[in-house]
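S.K.: coords below, sequence missing:
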């Protein structure tokens, strides 16, 4: 049963005191988090269920959200992970033959608070100029001064460890049809499509909670190790970084995505930095420095590996850069079969330009397995 939102007001207040008045969307209530914007023109359900967005209030730059409803299969986790939603136009009805319901019902089901009918272009420009900051949305407390006081109490994303909020609680395995390789996946906030991209390539994937020790993972004798995406500040995860260092040094072929990329970098002595504004969207240009080819990518991150620290490490090869701002987008270890990227090659929703990275991972696994077989003969 949908809430009648026709006359329900909502207020958005930013950390710097800027306020926007609009209409309520989703559940009635109050929510807080770091505000961020996504420039993607499609795939809002996949975006909202991406665990990397945990703790973030998301502004959609696209004008109309909700018009095609939701679909049972277009999810990247077990539910919505955004802290809140900001849109220009919000549709509480939908038109789609395969749709399974309205976005309004979906937001209410997961108790997610939103606001619509505000000038999102003005809001995005403000965030771009002022940088990342916290925000609060409320459709129950409409006192701007009260909300300004409350938003000051919200902790900064910098220094927050959030993977433990979204990681699996129990180990589980997804088998491929006629699986050839066994991949251990450390779940820092994994998207469903990462597992799917691996099983499609003949990998049986065992997903481990983020707190799993390297010894337990390596005891299963995996052919490859996958480090997933996830939310929060990578520098706030020293225990995980220490275990990943052991995984990397085992010599097992490894592949990291987004937060997994940052954790691999930290395990090798590199540094990470909070970005003034993160990269979030499905149209980000990346250059592969190895092949010299460019690709359009899906991205979602507010932290990045320091280019300076990578260039100063003689064991690190920078393999990819972001063409908008020349930030580091991919690395490879020169002495081990380990590589990682800052963006999302599984891209759901998004372009498939970077799916070759999964094939590269499988090639590394096959080469390593053949080398071990030769040594044993």
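M.R.: Thanks, I have the structure now. Quick caveat, the model's predicted, so the values are computed rather than measured.
S.K.: contacts and neighbour counts: CA atoms only from here.
M.R.: OK.
S.K.: in which helix or strand does residue 59 reside?
M.R.: Applying DSSP states H and E as the criterion places residue 59 in strand 56-60.
S.K.: and that strand, how far from the chain's centre?
M.R.: 13 Å (CA atoms, centre = their mean, to the nearest Å).
S.K.: which other helices and strands contact it?
M.R.: strand 30-38, strand 84-86, helix 120-130 (3 or more CA pairs under 8 Å, 6 or more residues apart in numbering; DSSP states H and E).
S.K.: tell me how far the closest residue to residue 189 other than its chain neighbours lies from residue 343.
M.R.: Of all residues not flanking residue 189 in the chain, residue 230 sits nearest, at 4.0 Å (CA to CA, 6 or more residues apart in numbering). Separation of residue 230 from residue 343 (CA to CA, to the nearest Å): 12 Å.
S.K.: what touches both of the two?
M.R.: Common contacts of residue 230 and residue 343 (CA atoms under 8 Å, 6 or more residues apart in numbering): residue 258.
S.K.: hang on, the earlier thing: what does the strand holding residue 59 contact?
M.R.: 32-40, 82-88, 120, 124, 135.
S.K.: repeat for stretch 308-316
M.R.: Under the contact criterion CA under 8 Å, 6+ apart, stretch 308-316 has outside partners 270-271, 317-318, 331-335.
S.K.: endpoints of that stretch, how far apart?
M.R.: Start-to-end, stretch 308-316 (CA to CA) is 11 Å.
S.K.: what comes up buried for that stretch?
M.R.: 310, 316 (16 or more other CA atoms under 10 Å).
S.K.: what about residue 93, distance to residue 26?
M.R.: Between residue 93 and residue 26 the computed distance is 13 Å (CA to CA).
S.K.: what is in contact with those two at once?
M.R.: In contact with both residue 93 and residue 26: residue 103, using CA under 8 Å, 6+ apart.
S.K.: the more surrounded of those two?
M.R.: It is residue 26, of residue 93 and residue 26, that has more neighbours when counted by other CA atoms under 10 Å, with 27 against 14.
S.K.: SS state for the more buried one?
M.R.: strand (DSSP: H, G, I helix; E, B strand; the rest coil).
S.K.: wait, it sits on residue 116?
M.R.: No. Between residue 26 and residue 116 there is no contact under CA atoms under 8 Å: 9.7 Å.
S.K.: take the one below as the second:
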């Protein structure tokens, strides 16, 4: 059965349908990873997006029970050059097509994914819709042009109620803006006592949990659409050690007075080089974001840039000059991707230890004064 991708500029790609028969619209983006399609499909940061995978053969090692980054995938569609019908791997339990059908996600294969990727790189991300062949293209284009992208993705993917992953080590409150299971797995591996809370939990509610550290997770969309998170972080900086990842990184920066901007086509893949400014070390990282922190805006804050992207010079990490708080734009949990930056989790643990040993007492006394001068 044929299916078409219709873009808001009127471009049409016709290919073969797989997965769900449901028609869905979303922001069309691309990911350059050669492996990890299961983790990409289940990454909550792709909420409401239609993802094009640039590697030509997808689904060849099937789907297994261990590599999911969330229980309920929030992606709106998948586009590939070729979808493997019969996967071959000892861990495989079902095919890509079966997974998409079970989660009501439409797929499209057989189109020129190189052409689509070049379009996005040249003109930026575009709204698109995966449709049957009987729709009127002009009607769909008009619909896409008149429809705004959603702004409530974080609310869609965040947990509705707090829950506990008990451990014997430091207590870490993980604020769920759409976290990947790889983050929780890395905290549990370090014996942390983790409490996962919704994105709109207040600073007061978090502090009542008596955390030793706070993890700000990744998540979908524009950080400016999460004012609850910005306000919460503003009142936590200086009181408890903080580590932010991806959207959590952006929210920490906004809470301290920086600004975010939408990128032309974003960073999505598992091979993005990042330079640590202090040492010159280059890490190959996994990334998935469409917004970045404006470097110039950091000059008016108490944050310093710690990491930059080698390819385009965008901000990839910041640290607070006065308090135990740092964040990175990339994914140190590396699910999927290289593990070069995995040591950042241990750096967070060491920051917690230092804070407990009294090396950051000034921050504990002064509370959120680090960001009080910022006009939100």
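M.R.: The structure has been received and is ready for your questions. Keep in mind it's a predicted model, so treat the numbers as computed, not measured.
S.K.: winner for burial among the helices and strands packed on strand 56-60 of the first structure?
M.R.: Counting by mean count of other CA atoms under 10 Å, strand 84-86 has the highest mean neighbour count of these, with a mean of 29.
S.K.: ok so, going back, of the contacts of stretch 308-316 of the first structure, which belong to strands?
M.R.: Using DSSP state E, 317-318, 331-333 are the members of the contacts of stretch 308-316 of the first structure that sit in strands.
S.K.: most neighbours among these, please name it.
M.R.: For these, neighbours tallied by other CA under 10 Å; top is residue 331, 24 neighbours.
S.K.: got the contact list for the residue opposite that residue in the second structure once aligned?
M.R.: Matched to the second structure by TM-score structural alignment, residue 331 of the first structure sits across from residue 318. Counting by CA under 8 Å, 6+ apart, residue 318 of the second structure makes contact with 249, 253, 303-307, 326-328.
S.K.: would you mind putting the residues you listed into TSV with distance to residue 162 of the second structure alongside?
M.R.: Below are the contacts of residue 318 of the second structure laid out as TSV (distance: CA to CA, whole Å):
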residue	distance to residue 162 of the second structure
249	21
253	25
303	30
304	32
305	32
306	32
307	32
326	24
327	23
328	25
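S.K.: from those, which is closest to residue 212 of the second structure?
M.R.: residue 326 (15.0 Å; CA to CA).
S.K.: quick check: closest non-adjacent residue to that closest one.
M.R.: Once flanking residues are discounted, residue 326 of the second structure sits nearest to residue 319: 4.1 Å by CA to CA, 6+ apart.
S.K.: touching, the one you found and residue 305? I think so.
M.R.: Yes. Between residue 319 of the second structure and residue 305 there is a contact under CA under 8 Å: 6.7 Å.
S.K.: the strands in the stretch 201-350 of the first structure, which residues?
M.R.: Applying DSSP state E, counting those that start in this stretch to the stretch 201-350 of the first structure gives strands spanning 203-209, 224-227, 254-257, 272-288, 294-305, 316-322, 328-333, 338-341.
S.K.: to residue 104 of the first structure, which of these lies closest?
M.R.: Of all the strands of the stretch 201-350 of the first structure, strand 272-288 comes closest under CA to CA, at 22.4 Å.
S.K.: and for the closest one, what's in contact with it?
M.R.: The contact list for strand 272-288 of the first structure (CA under 8 Å, 6+ apart) reads 36-41, 127-128, 131-132, 158, 234-235, 262, 266, 293-306, 319-324, 329, 347, 349-351.
S.K.: show me which residues of it are buried.
M.R.: By 16+ other CA under 10 Å, the buried positions in strand 272-288 of the first structure come out as 272-275, 277-288.
S.K.: output the residue interval of the second structure matched by it.
M.R.: Going by TM-score structural alignment: strand 272-288 of the first structure matches residues 260-276.
S.K.: for that stretch, give me the average deviation versus the first structure.
M.R.: Following the fit onto the first structure, the mean deviation recorded for stretch 260-276 of the second structure is 0.3 Å by mean CA distance after the TM-score superposition for the first structure.
S.K.: that older thread, what's the first helix or strand past the strand holding residue 59 of the first structure going along the chain aligned against in the second structure?
M.R.: Sequence-wise, the next helix or strand downstream of strand 56-60 of the first structure (DSSP H and E) is strand 64-65. Under TM-score structural alignment, strand 64-65 of the first structure corresponds to residues 57-58 of the second structure.
S.K.: how far does that stretch sit from its chain's centre?
M.R.: With CA atoms, centre = their mean, you get 22 Å for stretch 57-58 of the second structure.
S.K.: which outside residues touch that stretch?
M.R.: Stretch 57-58 of the second structure is contacted by residues 37, 80-84 when judged by CA under 8 Å, 6+ apart.
S.K.: got the angle for the strand holding residue 59 of the first structure vs strand 272-288?
M.R.: 40 degrees (axes from the mean of the first three to the mean of the last three CA atoms, to 10 degrees).
S.K.: average offset between strand 56-60 of the first structure and the second structure?
M.R.: So strand 56-60 of the first structure averages 0.3 Å relative to the second structure (mean CA distance after the TM-score superposition for the first structure).
S.K.: next one: the helix of greatest length in the first structure to chain centre, how far?
M.R.: For the first structure, the helix with the greatest residue count under DSSP state H is helix 356-376. Between the centre of helix 356-376 of the first structure and the centre of its host chain there is 27 Å, according to CA atoms, centre = their mean.
S.K.: which SS state does the residue of the second structure most remote from its centre fall under?
M.R.: Note on the second structure: the largest C-alpha distance from the chain mean falls to residue 134, namely 34.8 Å (CA atoms, centre = their mean). Under three-state DSSP, residue 134 of the second structure falls in the coil class.
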